[in-house]
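Q: Next comes the sequence, and after it the predicted model I'd like to discuss.
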Amino acid sequence: MTNADTDEPTFRGPVRDLPAVTEHKEIGARLRAQRRKTGKTLRTLAAEVGVSPSLISQIETGRSKASVNTLYAIVDRLGLSLDDLFDRKISAPAPSPPSSEPAASGISVCSPDQRQTIDLETGVQWQRLTRGTDAEVDFLFVVYEVGGASSANGKFVRHHGREYGIIQSGRLRVSLGFQSYELGPGDSISFESSTPHRLENIGDEPVHAIWFSLDRHGSRDAD
């Protein structure tokens, strides 16, 4: 089924029993602010991403969710990271009990109710597993609802970086170029994100997985 107001199919099947509902208007506002900062018009950004200006407008105003492919393309064209979309004020954690041991630096603990979440148009949810921004990696708990996929209409995506994932439940098909891999609980995979890829739930239950994306901005390739 296609949403008459967008270029992408509408996914009928909300992610269930998961904390931290995303405020799409906040994410859209960040995208709009960055687009204006870069001097791009709706039409210019839409042409670069390969969608209509109306879809970009609806994403910016929170009236439409982006697919994984579309969101990746938008943040890439605007010079943003996924962390930039997640980044908003987080309630302070409960104070820790007194300890005679000194606090270790560089440690971040994130409980399930503190995760920042993005719900995507194609039946996919991302939950950030870090309390704050990490410029080097995206560390995510991902959910693919039944019928959910990383992109609509069978399209593949490619971008900078390398991805690592391990499946906790469900069955996920990972298509990489002309090859396809069907993963179940306990299976893991890693691949270069520059390889055209698409992920989709091929089972009858939601897929839960831990996903780790490294170097999405291509710093490894910089001179």
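A: In hand now; what should we look at? The model shown is predicted, which means the values in this text are computed figures rather than measured ones.
Q: Only C-alpha atoms from now on, for both contacts and neighbour counts.
A: Will do.
Q: biggest helix in this protein, by residue count?
A: helix 24-38 (DSSP state H).
Q: what about the helices in the protein?
A: Counting by DSSP H, the helices of the chain are 24-38, 42-49, 53-60, 68-78, 82-86.
Q: Of all these, which one comes closest to E121?
A: Set against E121 and scored by C-alpha to C-alpha, the helices of the chain come closest in helix 68-78, at 7.7 Å.
Q: Who are the packing partners of that closest one?
A: helix 24-38, helix 42-49 (3 or more C-alpha pairs under 8 Å, 6 or more residues apart in numbering; DSSP states H and E).
Q: From the centroid of this protein, which residue is nearest?
A: Centroid-nearest residue in the chain, with C-alpha atoms, centre = their mean: W126, separated by 5.1 Å.
Q: Now that residue: closest residue in space that isn't a chain neighbour?
A: V142 (4.8 Å; C-alpha to C-alpha, 6 or more residues apart in numbering).
Q: cool, P196 as well?
A: Using C-alpha to C-alpha, 6+ apart, the nearest residue to P196 is R158, at 4.8 Å.
Q: who's in contact with that neighbour?
A: R158 makes contact with S193, S194, T195, P196, H197, according to C-alpha atoms under 8 Å, 6 or more residues apart in numbering.
Q: ok, for D84, nearest residue in space, not its chain neighbours?
A: D84 sits nearest to T133 (C-alpha to C-alpha, 6+ apart), 7.5 Å away.
Q: adding another structure so you can compare the two:
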Amino acid sequence: FATLFSVSMDALFQEEWSEPIPRPKASPEINKSDEASHPYDIWDDSAARISAVSPGNRTLITTESGIQWERLAATTEKSVNFMEIVYEPGTESLELGALATHHGYEYAYCLEGEVEVVIGDLMLTLSKDHSIGFDSSIPHKFRNIGSVRFRGIWFTHWCDGPRNWKLIK
């Protein structure tokens, strides 16, 4: 599973994700008929400094174990990711006993369900309306211990992708 996780995360952090996706350009006068078909797909004329992406146009990665990463917005900044993460019941970020460590910081907010969070020697449960932030160089993993799916919003920065990740057993 660790290899599958690494491949999925490689796709998540690949450079193509950081490049702006061509979108209809916003104009001062909004065409109401076009607004219905593209209500939130907005890219400005200034090197894609603004990103507003409708649900049907988001990049989604799903692992065999049922974990999903959906990129909510993207800019040209390569060291930042803003995602919704879903863990189905019983799924975990890494194979049993393994922890990951990498550059960067992670911030998470739970929308629904519960996920067990292990960061170093600390074990806690992230549940609805709770949040956490941590230095990703501390060994960590996540596991859905509940009977319902976990949905959370994740923001990562200074994460340079899995090529510099280390798995610790």
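A: Received, thanks. In this text the structure is predicted, and so the values were computed from the model without any measurement.
Q: After superposing, what score do the chains get?
A: TM-score for the superposed pair, counting by TM-score structural alignment, normalised by the length of structure 2: 0.73. Supporting figures: 146 aligned residues with a C-alpha RMSD of 3.0 Å.
Q: number of nearby residues for the nearest residue to R49 of structure 2 once chain neighbours are set aside?
A: Once flanking residues are discounted, R49 of structure 2 sits nearest to T75: 6.0 Å by C-alpha to C-alpha, 6+ apart. Residues lying near T75 of structure 2 (other C-alpha atoms under 10 Å) number 21.
Q: So T75 of structure 2 sits against S46, correct?
A: No: with contact defined as C-alpha atoms under 8 Å, T75 of structure 2 does not reach S46; the gap is 11.1 Å.
Q: which bit of structure 1 covers stretch 111-127 of structure 2?
A: Per TM-score structural alignment, the counterpart of stretch 111-127 of structure 2 in structure 1 is residues 168-184.
Q: Next, the buried residues of that stretch.
A: For stretch 168-184 of structure 1, burial by neighbour count (16 or more other C-alpha atoms under 10 Å) applies to Q168, S169, G170, R171, L172, R173, V174, S175, L176, L183, G184.
Q: What of stretch 149-168 of structure 2?
A: 149-162, 165.
Q: between these, which is nearest I50 of structure 2?
A: So of those, ranked by how close each gets to I50 of structure 2 (C-alpha to C-alpha), first place is F155, at 16.7 Å.
Q: if we can go back for a sec, out of the helices of structure 1, flag the one nearest S151 of structure 1.
A: helix 68-78 (5.4 Å).
Q: next one: that closest one to chain centre, how far?
A: Relative to its chain's centre, helix 68-78 of structure 1 lies at 10 Å (C-alpha atoms, centre = their mean, to the nearest Å).
Q: Hmm, E163 and S190 of structure 1 touching each other?
A: Yes: counting by C-alpha under 8 Å, E163 is a contact partner of S190 of structure 1 at 5.4 Å.
Q: Look at those two and report which has more neighbours.
A: Shown here are S190 of structure 1 and E163; by other C-alpha under 10 Å, E163 has more neighbours (19 against 13).
Q: how about that one, what does it touch?
A: Here E163 of structure 1 is in contact with S190, F191, E192, S193, W211, F212, S213, L214 (C-alpha under 8 Å, 6+ apart).
Q: closest to I90 of structure 1 out of the helices and strands packed on helix 68-78 of structure 1?
A: helix 24-38 (13.8 Å).
Q: re earlier: to which residue of structure 2 is the residue nearest to W126 of structure 1 aligned?
A: So, by TM-score structural alignment, V142 of structure 1 is matched to I85.
Q: Then P98 of structure 1?
A: P98 of structure 1 maps onto E29 in structure 2, by TM-score structural alignment.
Q: tell me, how many neighbours does its match end up with?
A: 6.
Q: again with I132 of structure 2
A: So I132 of structure 2, with other C-alpha under 10 Å, has 12 neighbours.
Q: One more: S27 of structure 2?
A: Counted with other C-alpha under 10 Å, S27 of structure 2 comes out at 10.
Q: Tell me the residue in structure 1 aligned with Q68 of structure 2.
A: So Q68 of structure 2 corresponds to Q125, using TM-score structural alignment.
Q: Quick check: the closest residue to its match other than its chain neighbours vs H197 of structure 1, distance?
A: Leaving out its chain neighbours, the residue that sits closest to Q125 of structure 1 by C-alpha to C-alpha, 6+ apart is D119, at 4.5 Å. From D119 of structure 1 over to H197 of structure 1 the distance is 20 Å, taken as C-alpha to C-alpha, to the nearest Å.
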